[in-house]
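Colleague: prediction below, plus the sequence it came from.
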Amino acid sequence: MGSWPLLALVLGFLAGIARGSEPWSNGTQVYSTNANSGSGSNGAFVALTLIQSAAAKGAVCLDGSLPGYHLHRGSGSGSNNWLVNLEGGGWCNDVKSCVFRKGSRRGSSNHMERQLQFTGIMSNRPEENPDFYNWNRVKVRYCDGGSFTGDGADAASGLYFRGQRIWQAAIDDLMAQGMRSASQALLSGCSAGGASAILHCDEFRGMFPSNTRVKCLADAGMFLDSVDIAGRREMRDVFNGIVRLQASGRSLPRSCTSRMDKTSCFFPQNVLPNIQTPTFILNTAYDVWQLQESLAPRTADPRGLWQSCKQNYASCNSNQLQFLNGFRNEMLNAVKGFSGSGQNGVFINSCFAHCQSERQDTWYSSNSPRLGNKRIAEAVGDWFFERGNAKYTDCAYPCDGTCHHLVFKGRHL
């Protein structure tokens, strides 16, 4: 298995992409996109609120600091609607990687930005976010390293695995802020936050009266239990470490753990078949995070034969594209039964990307990715408000000319 402190940097970088920070460099790597427009937004900057009641509940970050969220109040027709977005940013699956993580914003509120700009689905501007701009919009910060599922500790290392308690403390606090009387509520997230949205979806639904419209949106959260280029299952090893270290098993959906092992139930693909709440899966068929760290990690590619392909999709040879198309088929098969339900939605495009709902250029702009002539924001809005069909799957690469592909320039982390 590769270095998870190093992986945390990669995931932090990709989370930066989701917030629209391009171009970006840490001295070794620069990110760019082949799209013409950037991901700039005029969305509001929203202050961090620490959850003061969390400590008494043992709901603390990896280092014991208070968890928090950013809340931008709704107005007008959206004043009684709530969008709760779970921040992503990878995981830690052993003591070493969690100790590393607790010294960053991914493990401690002491290192979190005091303000975040809300872009994409979080934007407060109708021209950037037509359906949700005037809702109460909340970004719940991610500081537990276990997709808001852990419930344990490691006293020797000073680590607290309290993701499930953080989730509950945040929801309790938001309920007291007015969410209890919501007319409509949407739980969303991207990357590890997208996986969280699936794992907590039915739980979120159960917190509201039956007459409240409640749905879930998972962006880039479909981490598949796939075989990598060396024939190993990297993600299964990672998720098994998380579940064991953080005692996540009892927080995972019982609809899954009653029929499968706990590690399998950390994979969203195994939770989807029994999910009861209307859910929308937004994903790329060629997810660059999974390409970088799950399908072709360094440990599986000691000769670096995949290095060019991982940095620039245009450099992939025919055999590599064949392997990636096998992954695409796995992705489509994972949502096949799920997408057959009229209450669910899918938007799976054939782009080399990761997280598309929180970037302005991919969520809703003049040249955003489209399927069926629908931008992502339009497809999600149609699904949530039941305005029509919301099931879109792309043909295989390179047929889609609307993609915003990610290209990594320079040495890979």
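Modeller: Thanks, I have it.
Colleague: drop to CA atoms for contacts and neighbour counts, all remaining ones
Modeller: OK.
Colleague: show me where the chain has its helices.
Modeller: 4-18, 95-101, 163-176, 192-199, 201-205, 234-246, 254-257, 268-271, 288-290, 307-311, 318-339, 360-363, 376-384 (DSSP state H).
Colleague: tell me the angle of the third one relative to helix 234-246?
Modeller: Using axes from the mean of the first three to the mean of the last three Cα atoms, to 10 degrees, the inter-axis angle of helix 163-176 relative to helix 234-246 is 80 degrees.
Colleague: the fourth one now?
Modeller: Regarding helix 192-199 and helix 234-246, their directions subtend 70 degrees when assessed with the same axes, to 10 degrees.
Colleague: go on, the last one?
Modeller: Angle of helix 376-384 versus helix 234-246, following the same axes, to 10 degrees, is 60 degrees.
Colleague: out of the helices of the chain, which is the most enclosed?
Modeller: Mean neighbour counts were compared across these using mean count of other Cα atoms under 10 Å; the top stretch is helix 192-199, at a mean of 29.
Colleague: packing partners of that one?
Modeller: strand 81-86, strand 184-190, strand 213-219, helix 268-271 (3 or more Cα pairs under 8 Å, 6 or more residues apart in numbering; DSSP states H and E).
Colleague: show residues contacting it.
Modeller: 85-91, 147-148, 187-189, 216-223, 252-253, 266-268, 271-272 (Cα atoms under 8 Å, 6 or more residues apart in numbering).
Colleague: run the chain-centre distance for that helix.
Modeller: 6 Å (Cα atoms, centre = their mean, to the nearest Å).
Colleague: and the helices of the chain: which comes nearest residue 277?
Modeller: helix 201-205 (5.7 Å; Cα to Cα).
Colleague: before we move on, the earlier item: tabulate the helices and strands packed on helix 192-199 in TSV, adding columns for distance to residue 355.
Modeller: Listed next are the helices and strands packed on helix 192-199 as TSV, based on distance: least, Cα to Cα, whole Å:
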stretch	distance to residue 355
strand 81-86	13
strand 184-190	6
strand 213-219	6
helix 268-271	16
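Colleague: so which of those comes closest to residue 19?
Modeller: strand 184-190 (10.5 Å).
Colleague: below is structure B, check it against A:
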Amino acid sequence: MALHLQSMLSSYRRVWWRKFNWVIVAAAVSAILLLGFSLFFTTPNKTTHFTLVSDMVPLTLIANAQKTGAFCLDGSLPGYHFQKGFGSSSRNWLLHIEGGGWCNTIASCSYRTTTALGSSKYMDHEVKFSGILSSDRYENPDFFSWNKVKIRYCDGASFAGSPETEINNGTKLFFRGQLIWEAVKDELLSLGLSNARQALLSGCSAGGLATLIHCDDFRDVLPKNAKVKCLSDAGFFLNEKDVAGNHTIQSYYHEVVQLQGVSKSLNKDCVAKNDPSKCLFPQEFTSSIKTPIFLVNPSYDFWQIQNILVPVSSDFQGDWFKCRRNIHNCSPSQIAILQGFRNSLLKALNDFLQINGGVFINSCFIHCQTWMAETWHGPASPKINNKTIAESVGEWYFNDKTVQQIDCPYPCNPTCYNMEFP
């Protein structure tokens, strides 16, 4: 069951191979995500179930953000999509933070201001809610009737930037990620989040990292008797050397932290002991988060393989050209390196697993999985021990069980959706 990207990826393919241009890659991938990954999945014998609630949800800009200076990179107002809950779930809330990479230079952040990842001017006025945000009880059995919010991502630093560094950049860029998070949170609290009985903060990719950064803060503003947990999807980025022995991702994160003044938003204990850029890596701080956490991560996360393990700048001879686009094209020696990357993930998770953190680590070549119907929950969805991601998350959230689903190594799982780039 492979994901075939055709004409929509042609322009993306042309920019992908420019020498390590991270922001173009992030924008291209995010544009694909925003246009609807699910359009490219083939799910045999899938039955469509209709609900009375529309899955197309309008964009709301945060008017009060003007007062606090909570702006997107270009100075426009941040936004979110809100679908009101119903029935017995009217006081239950699910928040999902959009992903889309980061920007580490003036040029890359400036580029983002011409996209929805840096300006609300380019955001869709309506988006489809699917997967964990769906209102279809068959697609999303546990959360379909909750209040659901998709938080749009337009700051380029996982909602952790600070305006203190703006004076040095000589441009009109706004580094207000932390202020955006505060503005979104305050508006949702006024809409009923302050009376929540159950709440789940979730996010994908850079949004998954933002979820981990802000998880305890989210818990602290809600009623003490509320059940509050956090779910990070494809947000556990590894601090690994690339295949050429370079610290590519660590250097990149260092530039993001320095440019956007991220240090103040990071785990204080971690920052006190390390270079702040290291504290963007979840392995450095996840075990100290007090709020219960569930991690959904593929062992062969294509984004991490293509940008952390084998960035274009380190594939000198082009030996990884086919492998990094399609795991089925990898040679035995390349598979061995990917297995080593999987081992690094499991090692980095060790402390988290010891404190009974919840995980769903499948052996798929994919990135985010919770917000797509095909991978979240359905007859053909990826499974571990015959359970979908949604079933595993539901068991962890509602039954307070230790759920640690860890897949066998590739290619053992026939239920995987594996990404294929042309």
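Modeller: Nice, I can see it. Just so we're clear, the structure is a prediction, and the values are computed from it rather than from any experiment.
Colleague: tell me which of the helices of the first structure lies nearest to residue 72 of the first structure.
Modeller: Among these, helix 163-176 sits nearest to residue 72 of the first structure (Cα to Cα), with 11.7 Å.
Colleague: tell me the contacts of the residue mapped onto residue 374 of the second structure from the first structure?
Modeller: Taking TM-score structural alignment, residue 374 of the second structure has residue 361 as its aligned residue in the first structure. With contacts defined as Cα under 8 Å, 6+ apart, the neighbours of residue 361 of the first structure are 37, 38, 39, 40, 120, 367, 368.
Colleague: residue 226 of the second structure too?
Modeller: 196, 197, 198, 199.
Colleague: do the same with residue 365 of the second structure
Modeller: Here residue 365 of the second structure is in contact with 298, 299, 300, 301, 302, 326, 327, 416, 417, 418, 419 (Cα under 8 Å, 6+ apart).
Colleague: among those residues, which ones are in strands?
Modeller: 298, 418, 419 (DSSP state E).
Colleague: since we're on the second one, how many residues are nearby?
Modeller: What it means is residue 418 of the second structure. By other Cα atoms under 10 Å, the residues close to residue 418 of the second structure number 22.
Colleague: give me the nearest residue to it, chain neighbours excluded.
Modeller: residue 365 (4.7 Å; Cα to Cα, 6 or more residues apart in numbering).
Colleague: before we move on, the earlier item: closest one of the contacts of residue 365 of the second structure to residue 22 of the second structure?
Modeller: Checking those one by one against residue 22 of the second structure (Cα to Cα), the nearest turns out to be residue 302, at 14.5 Å.
Colleague: the closest one against residue 366, yeah?
Modeller: Yes: between residue 302 of the second structure and residue 366 there is a contact under Cα atoms under 8 Å: 5.3 Å.
Colleague: who touches both of these two?
Modeller: Joint contacts of residue 302 of the second structure and residue 366 (Cα under 8 Å, 6+ apart) are residue 419.
Colleague: matching residues in the second structure for stretch 56-69 of the first structure?
Modeller: Counting by TM-score structural alignment, stretch 56-69 of the first structure corresponds to 67-80 in the second structure.
Colleague: what's in contact with the matching stretch?
Modeller: 59-63, 65-66, 109-110, 112-113, 118-121, 149-156, 172-177, 179-180, 183-184.
Colleague: can you check stretch 167-176 of the second structure too?
Modeller: 69-75, 106, 109-110, 155, 159-163, 165-166, 259-261.
Colleague: give me that answer again for 10 Å
Modeller: 68-76, 105-106, 109-110, 113, 118, 154-157, 159-166, 182, 259-262 (Cα atoms under 10 Å, 6 or more residues apart in numbering).
Colleague: show me the contacts for the aligned partner of residue 274 of the second structure in the first structure.
Modeller: Here residue 274 of the second structure is matched to residue 260 in the first structure, going by TM-score structural alignment. The contact partners of residue 260 of the first structure, by Cα under 10 Å, 6+ apart, come to 254, 270, 271.
Colleague: repeat for residue 258 of the first structure
Modeller: residue 265.
Colleague: repeat that with 6 Å
Modeller: With contacts defined as Cα atoms under 6 Å, 6 or more residues apart in numbering, residue 258 of the first structure has no neighbours.
Colleague: repeat for residue 279 of the first structure
Modeller: 215, 216, 217, 344 are the contacts of residue 279 of the first structure under Cα under 6 Å, 6+ apart.
Colleague: circling back: list only buried entries from the contacts of stretch 167-176 of the second structure.
Modeller: With burial judged by 16 or more other Cα atoms under 10 Å, the buried subset of these is 69-76, 105, 109-110, 113, 118, 154-157, 159-163, 165-166, 182, 259-262.
Colleague: the first structure: which residue goes with the residue nearest to residue 418 of the second structure?
Modeller: By TM-score structural alignment, residue 365 of the second structure lines up with residue 352.
Colleague: measure that match to residue 405 of the first structure for me?
Modeller: 5 Å (Cα to Cα, to the nearest Å).
Colleague: so how many other residues sit close to residue 220 of the second structure?
Modeller: With other Cα under 10 Å as criterion, residue 220 of the second structure counts 11.
Colleague: same check, this time on residue 169 of the second structure
Modeller: 13.
Colleague: same deal with the one 5 residues further on?
Modeller: Here the count is done by other Cα under 10 Å, and residue 174 of the second structure has 26 residues near it.
Colleague: aligned to it, what sits in the first structure?
Modeller: With TM-score structural alignment as the criterion, residue 174 of the second structure pairs with residue 160.
Colleague: distance of that match from residue 101 of the first structure?
Modeller: For residue 160 of the first structure relative to residue 101 of the first structure (Cα to Cα), the value is 12 Å.
Colleague: and the helices of the first structure: which comes nearest residue 74 of the first structure?
Modeller: That would be, of these and by Cα to Cα, helix 163-176, which comes in at 13.2 Å.
Colleague: mean shift of that closest one relative to the second structure?
Modeller: Aligned to the second structure and superposed, helix 163-176 of the first structure gives a mean residue distance of 0.2 Å (mean Cα distance after the TM-score superposition for the first structure).
Colleague: just give me the match in the second structure for residue 139 of the first structure.
Modeller: So, by TM-score structural alignment, residue 139 of the first structure is matched to residue 150.
Colleague: that match contacts residue 96, doesn't it?
Modeller: Yes: using Cα atoms under 6 Å, residue 150 of the second structure is in contact with residue 96, at 4.9 Å.
Colleague: which one's more surrounded, these two?
Modeller: residue 96 (28 against 22).
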